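**Student:** no sequence for this one, just the structure:
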């Protein structure tokens, strides 16, 4: 199953990503505005994007 976590570098989003990694979820995708600052666990696919009004589509 593919799981997308929006706001993955925020307080709640980061905890969700970490928990999913602990549960051995095999396809975790993280959406964040600034991927260079993400510092997410290995195996998490990071996508650049923001779900606010008039924002462009997320990109890898």
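**Tutor:** Cool, got the structure. On a predicted model such as this, the values are computed, not experimentally measured, just so you know.
**Student:** for the rest of this, base every contact and every neighbour count on C-alpha atoms.
**Tutor:** Will do.
**Student:** burial count for residue 13?
**Tutor:** By the measure other CA atoms under 10 Å, the count of residues near residue 13 is 17.
**Student:** what helix or strand does it sit in?
**Tutor:** Residue 13 is part of helix 11-22, with elements assigned from DSSP states H and E.
**Student:** what about residue 19, neighbour count?
**Tutor:** By other CA under 10 Å, 12 other residues sit near residue 19.
**Student:** mind listing what's buried in the helix holding residue 13?
**Tutor:** Residues of helix 11-22 classed as buried by neighbour count (16 or more other CA atoms under 10 Å): 13-14, 16-17, 20-21.
**Student:** counting by contacts, list what it packs against.
**Tutor:** Helices and strands touching helix 11-22, by 3 or more CA pairs under 8 Å, 6 or more residues apart in numbering; DSSP states H and E, are strand 2-6, strand 27-32.
**Student:** okay, pairing it with this:
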């Protein structure tokens, strides 16, 4: 189930596939969803930090 959720499938599709209610799929995959969100935020912060803006009056 977690592999399906990580691959981007919806709770409804997963519930139809494995025979579990969408609510239970959401409950069991909640931690994985939080982890994925946190990693996305960290990646975005890292990418923003890698792009350096020129300081006052300086050119690249």
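**Tutor:** That came through fine. This structure is a prediction, so every number in the text was calculated from the model and none was measured.
**Student:** superposed, how do the two chains score by TM?
**Tutor:** Overall, the chain-to-chain superposition scores 0.31 on the TM-score scale (TM-score structural alignment, normalised by the length of structure 1); 33 aligned residues with a CA RMSD of 3.4 Å.
**Student:** looking at the helices and strands packed on helix 11-22 of structure 1, which is buried most?
**Tutor:** Among these, strand 27-32 has the highest mean neighbour count (mean count of other CA atoms under 10 Å), at a mean of 20.
**Student:** quick one on the thing from earlier: now the helices and strands packed on helix 11-22 of structure 1 in JSON lines, please, with extra columns for distance to residue 45 of structure 1.
**Tutor:** JSON lines is the format used below for the helices and strands packed on helix 11-22 of structure 1 (distance: least, CA to CA, whole Å):
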{"stretch": "strand 2-6", "distance to residue 45 of structure 1": "9"}
{"stretch": "strand 27-32", "distance to residue 45 of structure 1": "5"}
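**Student:** residue 47 of structure 1: which of those is closest?
**Tutor:** Closest approach to residue 47 of structure 1 among those is made by strand 27-32 (4.9 Å; CA to CA).
**Student:** give the other helices and strands that the closest one contacts.
**Tutor:** Packing partners of strand 27-32 of structure 1 (3+ CA pairs under 8 Å, 6+ apart): strand 2-6, helix 11-22, strand 45-48.
**Student:** out of these, which gets nearest to residue 28 of structure 1?
**Tutor:** strand 2-6 (5.0 Å).
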